[in-house]
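A.B. asks: Got a predicted structure plus its sequence, pasted below:
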Amino acid sequence: MHVVPGLKVLYFGTPVVLISSLNEDGSANLAPMSSAWWLGQDCMLGLGNSGQTTANLLRERECVLNLPSSAMVDAVDRIALTTGKATVPGHKAGQGYRYEPDKFAAAGLTRQASELVRPPRVAECPVQLECRLVAAHPFGSPTPYATAFQVEVLRTHVEEDLLIPGTHHMDPLGWDPLIMKFCEFFGGGRNVHPSRLAEGWDMPHRLRPAPASRKNT
């Protein structure tokens, strides 16, 4: 039997992306997000208008989409409730966000020079996509609260072990992306880590703790 609950959140499950972009002063910003989908060599990104990444993309028109594996969940969670905006927006402050000027250091991740764009890649991410902005569309009604960014993938960097030998195709069995479902972290179909974001958004979940073998991965 189906019911009509009027769901408050529609994050049914999408890959986590670490977006690296450049701040106005030329420093690097790193932002985790999970509203992304790909078609051909383009990607659509959904970002709130109050975020630093939105401002950076509109100004600089380039970024890197770094896709973490599920084993990187600790690093992602460390910056889940951080923002690159020196003045934290009120609604984010209420959810526990704090200003962090160096998210690479806060996450324990390494900058890696890109080849076609200025923002750095995340060295630890198995997949890195250098992108340029194609178009930006206001999103939400009656007043837009977000922006849908269309970006073109200019260059793809992939760990060699994830490719099917002799092809330009990834091995779907070897690739275990970090997935966010309803603000919770999943990999391989299992919850892999407690989520600061779920706490900040006051999600009512009661998930079993991640297995000990995955907590320190």
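C.D. replies: Now that the structure is in, tell me what you want to look at. Not measured: the values here are computed from a predicted model.
A.B. asks: CA only for contacts and neighbour counts going forward, please
C.D. replies: Fine.
A.B. asks: Residues contacting the longest helix that the chain contains, please?
C.D. replies: Using DSSP state H to define each element, the chain has its longest helix at helix 52-60. Here helix 52-60 makes contact (CA atoms under 8 Å, 6 or more residues apart in numbering) with 19, 21-24, 29-31, 47-49, 63, 83-85, 133, 136, 147.
A.B. asks: before we move on, what about stretch 191-209?
C.D. replies: 70, 73-74, 77, 80-81, 95-97, 182-186, 210-211, 214-215.
A.B. asks: Structure two is appended below for comparative analysis:
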Amino acid sequence: MPLDLKVMYFGTPVVLIGSRNEDGTANLAPMSSAWWLGRSCMLGMGNAAQTTANLLRERECVLNLPSSAMVDVVDRLALTTGAPEVTPGKAQQGYRYVPDKLAVAGLTEQPADLVGAPRVAECPIQLECRVTEAYPFGAPTPFATAFQVEIVRVHVEEKLVIPGTNYIDPLAWDPLIMKFCEFFGDAVNIYPSRLAEGWSMPHDLLRTA
């Protein structure tokens, strides 16, 4: 049936984007508007996000991919922002300013090889990237930026690699998936989502657990 959908998060992997703030401190932002093709990736970020400002300025980042087992860690970052000035819209949803995202999540900063942005030691896959293009996104007035990034180095936990190859074993890799603001792993809803609460999603999943 025809339907005017409010949210179109049909299901994409969660990414923790590591970037550098203007003062050199690490920033970490959870997002799920990402897709890959070849050695490139497209990222969609709202213009009010600290990560957007960092990517436009520094032109690099690390895409840290958490497994579904890290869902509670990722959820600690929901409704947080690295921008000191929280926009009214975000404040209404329950966002708060957090200067040290890694500390809040209990994650460990790890240096990258080829970029200045931080890797997350606990994430089993880490993609070092450089921004190649940035496009205003949204109509009639742009409200987001679509970043095209080039993957310059890949780090993968050894147990996820098919022995003797340079391929990831899809049976061993269980990514954390965001689907309509809810967390999924192995096609199962695995954790109550603060983001879903912030967006007032009418789901009756794990929030009553």
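C.D. replies: That came in fine, so what should we check first? Quantities reported herein were computed from a predicted structural model and do not represent experimental measurements.
A.B. asks: before we move on, back to that, the second structure: matching residues for the helix or strand that the longest helix of the first structure is followed by?
C.D. replies: Next helix or strand after helix 52-60 of the first structure toward the C-terminus (DSSP states H and E): strand 62-67. Matched against the second structure by TM-score structural alignment, strand 62-67 of the first structure falls on residues 60-65.
A.B. asks: cool, and stretch 175-188 of the first structure?
C.D. replies: Counting by TM-score structural alignment, stretch 175-188 of the first structure corresponds to 173-186 in the second structure.
A.B. asks: Off-centre distance for the matching stretch?
C.D. replies: Mean C-alpha position of stretch 173-186 of the second structure versus that of the full chain (CA atoms, centre = their mean, to the nearest Å) differs by 12 Å.
A.B. asks: can you check stretch 77-93 of the first structure too?
C.D. replies: Worked out by CA atoms, centre = their mean, stretch 77-93 of the first structure lies 14 Å from the chain centre.
A.B. asks: cool, and stretch 12-25 of the second structure?
C.D. replies: That offset, for stretch 12-25 of the second structure, works out to 8 Å (CA atoms, centre = their mean).
A.B. asks: for stretch 207-214 of the first structure, same thing?
C.D. replies: 22 Å.
A.B. asks: again with stretch 66-84 of the first structure
C.D. replies: That offset, for stretch 66-84 of the first structure, works out to 7 Å (CA atoms, centre = their mean).
A.B. asks: Any figure for the gap between residue 119 of the first structure and residue 60 of the first structure?
C.D. replies: In this view, residue 119 of the first structure and residue 60 of the first structure are 10 Å apart by CA to CA, to the nearest Å.
A.B. asks: Overlap in contacts, these two.
C.D. replies: residue 22.
A.B. asks: Now name the helix or strand holding residue 155 of the second structure.
C.D. replies: Counting by DSSP H and E, residue 155 of the second structure is part of strand 144-156.
A.B. asks: do you know how far residue 167 of the second structure is from residue 56 of the second structure?
C.D. replies: Relative to residue 56 of the second structure, and taking CA to CA, residue 167 of the second structure is found at 32 Å.
A.B. asks: Out of those two, name the residue with the larger neighbour count.
C.D. replies: Neighbours of residue 167 of the second structure and residue 56, each counted by other CA atoms under 10 Å, are more numerous for residue 56; the result is 14 against 11.
A.B. asks: Is it correct that residue 145 of the second structure is in contact with residue 49?
C.D. replies: No. Counting by CA atoms under 8 Å, residue 145 of the second structure sits too far from residue 49 to count as a contact (10.0 Å).
A.B. asks: circling back: of residue 119 and residue 60 of the first structure, give the one with the bigger neighbour count.
C.D. replies: The neighbour count for residue 119 of the first structure versus residue 60, taken as other CA under 10 Å, is higher for residue 119 (27 against 18).
A.B. asks: For the more buried one, what is the corresponding residue in the second structure?
C.D. replies: Under TM-score structural alignment, residue 119 of the first structure pairs with residue 117 in the second structure.
A.B. asks: Repeat that for residue 143 of the first structure.
C.D. replies: Residue 143 of the first structure maps onto residue 141 in the second structure, by TM-score structural alignment.
A.B. asks: what does residue 198 of the first structure give?
C.D. replies: So, by TM-score structural alignment, residue 198 of the first structure is matched to residue 196.
A.B. asks: Need the counterpart of residue 104 of the first structure in the second structure.
C.D. replies: In the second structure, residue 104 of the first structure lands on residue 102 (TM-score structural alignment).
A.B. asks: ok so residue 136 of the second structure is a strand residue?
C.D. replies: Yes. When classified by DSSP: H, G, I helix; E, B strand; the rest coil, residue 136 of the second structure is found to be part of a strand.
A.B. asks: so who does the closest residue to it other than its chain neighbours touch?
C.D. replies: Closest residue in space to residue 136 of the second structure, ignoring its immediate chain neighbours: residue 145 at 4.7 Å, by CA to CA, 6 or more residues apart in numbering. For residue 145 of the second structure, the contacting residues are 44-47, 52, 134-137, by CA under 8 Å, 6+ apart.
A.B. asks: Try it again at 10 Å.
C.D. replies: When contacts are counted by CA atoms under 10 Å, 6 or more residues apart in numbering, residue 145 of the second structure touches 43-48, 52, 56, 134-138.
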